[in-house]
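[1] predicted model, plus sequence, below.
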Amino acid sequence: MGVVRQLRQVSADNDGIDLAFRADVRAGLTQAQKAIPARWFYDATGSALFEDITALPEYYPTRSETDLLQRHAAAIAAAIGPGRAVVELGSGSSTKTPLLLEAIAPAAYVPVDISGDFLRGSAMALAARFPGLPIYPVEADFMQAVDLPREIAALPKLGFFPGSTIGNMVARTAVDLLRNWRGSLGDGSLLLIGVDRIKDVETLIAAYDDPAGVTAAFNLNLLERINRELDGTIPVENFSHRAVWNDIYARIEMHLVAACAMDFQVDGRAYHMAKGETIHSENSHKYGPRDANLLLRAGGWTPLATWDDADPAFALILAEATAFRSAP
C-alpha cells in the first residue's frame, strides 16, 4: 500500500469551529446582498452531496473533464514529464486524480482539501491503488496560504486544479489565488487546471438546477451546517434553491431564496431577511479561450497547451510558472 503521512489540519478556535468559517458567515450575513463563500459547502454532508451531483446526467463538467483526461493522457503525460510532486487543490474524493497519477508517474501526491473526512478517505483509497506512492494529505483552505510538506520541498511540482473550481471566484480573487500558488509551488512548477467554457444557457441552468433536487439539497446544506456548527436558528424549510445565468459576468449564480420574512440567530447574533431576499452562495464563471489565458497570465502562469475538445465544451490547460522579473 502507498504511504499516507499524518493528516495536517487547519487551526480552529477553542470550541472547534473553524475561525474562517465563523468570520465569513458573520460578514456575509451583514452585507446588503448576503453572501457566503462557496468553499463552505464542503463539510462531510456537502462533500457527499457534491459527489452525487457529479454523477447526474445534467452535470456535464465532471464527465467532460474525465473524458479529456482519458483521451489525452499520453499527450498530457508527455507535456508534464515524470517525477513531479502533484499538489491537488480541493481534492475532494479525488475521482479524477487516478487518471492523472497513472499517466505521469509522480514522485509524491499532496491532496489539499477543507473537508478532513473526505480527504482522509480519498488518501487511503489512493494509497491502496498506488503502492509505494508517498501521499501527504493537508486539511486546509487552499484559498489561504498553505505550507506544503517539507518532504516535497526539493521536488519539481505540478499543481492540479480540476473541476473548474477557479470559476467559483471573481476575477480578482482568482488572480490572487493563482499568484499565491505560483509562489507556493515555486520556479519550474507546472499547473494543470480545468476551465469550463461558455455555452448555451439551457445546458448551464440544467447543470446547476437538476430535476432530482440534488443541487438544491447541496445548497440548502450550507444553512444546515451553519445551524450545526454556529448555533444557528435558521429555518431552513423557509428557503429554496435558485440558479440563474448572469450574462454580464458570464457566470451561473446560486442563491438561497427566503420564502417569507424571518428573524434568526447565528453565533449569538440576530439577523433579519425579507421575503424574496437571497443569500448568494456560489458563482460558477465560464471562460472563453482568450479569457482563460488572460486570467492565467495575470496570475503568474504562462499557458503551454490546451485540450478542449470535450462535449459539452470544457478545457484542460497546462501552464508553467512565469519567471519573476526584477523591475528595470
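    Cool, got the structure.
[2] please count neighbours and contacts with C-alpha atoms only from this point.
    Will do.
[3] what are the boundaries of the strands in the stretch 201-328 of the chain?
    Using DSSP state E, counting those that start in this stretch, the strands of the stretch 201-328 of the chain run over residues 239-246, 251-258, 262-266, 269-273, 278-285, 301-307, 314-321.
[4] so of those strands, which one's packed in deepest?
    strand 314-321 (a mean of 25; mean count of other CA atoms under 10 Å).
[5] which non-adjacent residue is nearest L316?
    Of all residues not flanking L316 in the chain, G194 sits nearest, at 4.7 Å (CA to CA, 6 or more residues apart in numbering).
[6] that neighbour is in what secondary structure piece?
    Assigned by DSSP states H and E, G194 falls within strand 190-196.
[7] contact partners of that strand?
    61, 65, 80, 157-167, 285-287, 292, 301, 313-321 (CA atoms under 8 Å, 6 or more residues apart in numbering).
[8] at 6 Å what do you get?
    Here strand 190-196 makes contact (CA atoms under 6 Å, 6 or more residues apart in numbering) with 158-164, 286, 314-320.
[9] quick one: it to strand 301-307, angle?
    60 degrees (axes from the mean of the first three to the mean of the last three CA atoms, to 10 degrees).
[10] coming back round to it: how close does the residue nearest to L316 get to K96?
    11 Å (CA to CA, to the nearest Å).
[11] tell me which of these two has more neighbours.
    G194 (26 against 19; other CA atoms under 10 Å).
[12] list the contacts for S122?
    Contacts of S122 (CA under 6 Å, 6+ apart): S93.
[13] which strands and helices sit next to the strand or helix carrying L100?
    Secondary-structure element containing L100, defined by DSSP H and E: helix 97-104. Secondary-structure packing of helix 97-104 (3 or more CA pairs under 6 Å, 6 or more residues apart in numbering; DSSP states H and E): helix 73-80.
[14] so how far is the helix it packs on from its chain's centroid?
    23 Å (CA atoms, centre = their mean, to the nearest Å).
[15] tell me which other helices or strands whichever helix or strand comes after that helix touches.
    Using DSSP H and E, the next helix or strand after helix 73-80 towards the C-terminus is strand 85-89. With contacts defined as 3+ CA pairs under 6 Å, 6+ apart, strand 85-89 has these neighbours: strand 108-113, strand 157-161.
[16] okay, one more to line up with it:
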Amino acid sequence: MSATPDPIVSVLLDPDRAGDSLIDDVRRGLGSHPRTLSPKWLYDDRGSELFDQITKLPEYYPFAAEHEILSEHADEIAAASGASTVIELGSGTSEKSRILLDAFTATGRLRRFTPVDVSEATLRQATETLVERYPALQVEAVVGDFTLHLAQLPQGDRRTIAFLGSTIGNFYREERAAFLGALSDVLVAGDSLLLGVDLVKSADRLVAAYHDSDGVTEAFVRNVLRVLNRELHGEIDADGFSYVPFWDPQMERMDLRLRADMPQRVRLPAADLDFTLASGEEVRVEISTKFRVSGICGELEDVGLSVRQVWTDRAGDFAVLLAMKPTG
C-alpha cells in the first residue's frame, strides 16, 4: 500500500505585503466618497470563524442551496470536467469541497487538491482533515489572495478551478469582468471553472439572509473595524455604528454598510489617516450581487469560457455553472 503523500502548505501572503495592501485599500476606500472598505479584510481568523457560523444559519439559504446542488450533481460535475486536479478559491473549512472530492475521487482520475484561502489557521486545520479523509490525495494548500496569486496556482494536469459560495458577487461589475478575465487567462485548453452564483429573488428573502436574528452577520461585518484597529493601530469605536443591510434593485445586489451613530473620529496611524465621519455617514463594507443565469453565462462567454452545463437547486435560488476553456 502506498504511503500517504505529505501535505504541502505554501504561504504566498507576505505579512509586509499584506500590510501594504491593507494600507493602500484603506487609503483609497476611506479616502473616497462614498467611503468603502474591501470585503477581503473581513476574513481574518475571527472573520472566517464567523462566516462559517453564517453558513449554518437558517436564514442564510445560499449555503444549503449550493450544498443541495453539489450533493445531487457532483458525479455529473466530476464526469463533465474530466479533471485530475481540483483547485478551490476561498476554500475556508473545505466542507463543500469534500462533496466534490468524493465524486472526483470516484472517477479514479483525481490526483491533487489545492485549497486556497487567506486564513492560514483555517487552511491548516482543513488540510489535516483532508489528509485523514483522502490518504491517497496530494493536498497542496495555498495561503494566498486569489485576486493576487492566480498565476502561482499549481500547473499541469487537467484542472478544475472551483469558485463557490457566490463569492464572485462581492466584486463590482468592472472588477468581476477583470477577475473572470484573469481566471480565463490562467486556464489552458481543457481546464474548467466551476462557479457558484446566487440568483435574483425577493427583496424580503435577501435582506433576511443578511440580517439574521442571531446577529452573526452583523458581527461579521463589524469585525472589519476591529481588523483595522489591530492592523493599523486604530482607535475606531466599533460599537458606535449601526449595521445597515439593504437591497439595491437597480444594481440587483445586497449592500452591507456600517452607519456612524454619531460623529466618529477615525484615526488609523499606520495608514496616515485621521478624519471624522459625520453622524449618519455610511461606510460600504461589502456588496453581494445576485445573478440571472443568462447574464452570468454571457459574462463567462465574454472572457472566452464556454458554459457547458448549469445546475440549480429545486427552489431555483442558486446556480452552479461549469465553463470550459475551449480546446481549439
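    Good, I have the coordinates. Values in this document were obtained by computation on a predicted structure and should not be read as measured data.
[17] corresponding residue for the residue nearest to L316 of structure 1 in structure 2?
    Correspondence of G194 of structure 1 to structure 2, assessed by TM-score structural alignment: G196.
[18] V257 of structure 1 now?
    Under TM-score structural alignment, V257 of structure 1 pairs with R259 in structure 2.
[19] quick one: that match from G47 of structure 2, how far?
    20 Å.
[20] what of I54 of structure 2?
    10 Å.
[21] again with P115 of structure 2
    18 Å.
[22] so which of those two has more stuff around it?
    A direct count of neighbours by other CA under 10 Å for P115 of structure 2 and G47 places P115 higher, at 27 against 21.
[23] for the more buried one, what are its contacts?
    So P115 of structure 2 contacts I87, E88, S91, A141 (CA under 6 Å, 6+ apart).
[24] quick check: the aligned residue for it in structure 1?
    So, by TM-score structural alignment, P115 of structure 2 is matched to P111.
[25] now do D44 of structure 2
    So, by TM-score structural alignment, D44 of structure 2 is matched to D43.
[26] distance of the residue nearest to its match when sequence neighbours are not counted from K96 of structure 1?
    Nearest non-adjacent residue to D43 of structure 1, counting by CA to CA, 6+ apart: S115, 5.6 Å away. Separation of S115 of structure 1 from K96 of structure 1 (CA to CA): 17 Å.
[27] now K275 of structure 1
    In terms of CA to CA, K275 of structure 1 sits 41 Å off from K96 of structure 1.
[28] hmm, back to that, now the two most distant members of the contacts of strand 190-196 of structure 1.
    The distance between the two most remote of the contacts of strand 190-196 of structure 1 (CA to CA) is 23.5 Å, for L158 and K286.
[29] more neighbours, these two?
    Neighbour count, other CA under 10 Å: between L158 of structure 1 and K286, L158 has more, with 26 against 22.
[30] can you find the partner of F146 of structure 2 in structure 1?
    So, by TM-score structural alignment, F146 of structure 2 is matched to F142.
[31] contacting residues around the residue mapped onto V244 of structure 1 from structure 2?
    Superposed on structure 2 with TM-score structural alignment, V244 of structure 1 falls opposite F246. For F246 of structure 2, the contact set (CA under 6 Å, 6+ apart) comprises M254, D255.
[32] run the last query once more with 10 Å
    F246 of structure 2 is in contact with 203-204, 206-208, 210-211, 253-257, 287, counting by CA atoms under 10 Å, 6 or more residues apart in numbering.
[33] tell me how many other residues surround the counterpart of L220 of structure 1 in structure 2.
    In structure 2, the residue matched to L220 of structure 1 (TM-score structural alignment) is R222. R222 of structure 2 has 21 neighbours, counted by other CA under 10 Å.
[34] try the one 5 residues further on
    For V227 of structure 2, the tally of surrounding residues (other CA under 10 Å) stands at 18.
[35] ok, it to V143 of structure 2 distance?
    Counting by CA to CA, the gap from V227 of structure 2 to V143 of structure 2 is 18 Å.
[36] got it, and F104 of structure 2?
    Taking CA to CA, one finds F104 of structure 2 at 23 Å from V143 of structure 2.
[37] with R124 of structure 2 instead?
    Distance from R124 of structure 2 to V143 of structure 2, by CA to CA: 9 Å.
[38] so which of these two has more stuff around it?
    More crowded of R124 of structure 2 and V143, by other CA under 10 Å: V143, with 23 against 20.
[39] which residue, other than its chain neighbours, is closest to that one?
    Per CA to CA, 6+ apart, closest to V143 of structure 2 is V11, 4.6 Å.
[40] quick one: what's aligned to the one you found in structure 1?
    That one, V11 of structure 2, aligns with R8 by TM-score structural alignment.
[41] distance check, its match against G92 of structure 1.
    15 Å.
[42] more crowded one of the two?
    Taking other CA under 10 Å, R8 of structure 1 and G92 do not tie; G92 has more neighbours (27 against 14).
[43] how about that one, what's its partner in structure 2?
    By TM-score structural alignment, G92 of structure 1 lines up with G92.
[44] and what about its match, helix, strand or coil?
    coil (DSSP: H, G, I helix; E, B strand; the rest coil).
[45] return the mean post-superposition distance for the helix holding L100 of structure 1 against structure 2.
    Following superposition, helix 97-104 of structure 1 is found to deviate from structure 2 by 0.5 Å on average (mean CA distance after the TM-score superposition for structure 1).
[46] ok, the residue mapped onto P62 of structure 2 from structure 1 to I53 of structure 1 distance?
    Using TM-score structural alignment, the equivalent of P62 of structure 2 in structure 1 is P61. Using CA to CA, one gets 10 Å for the distance from P61 of structure 1 to I53 of structure 1.
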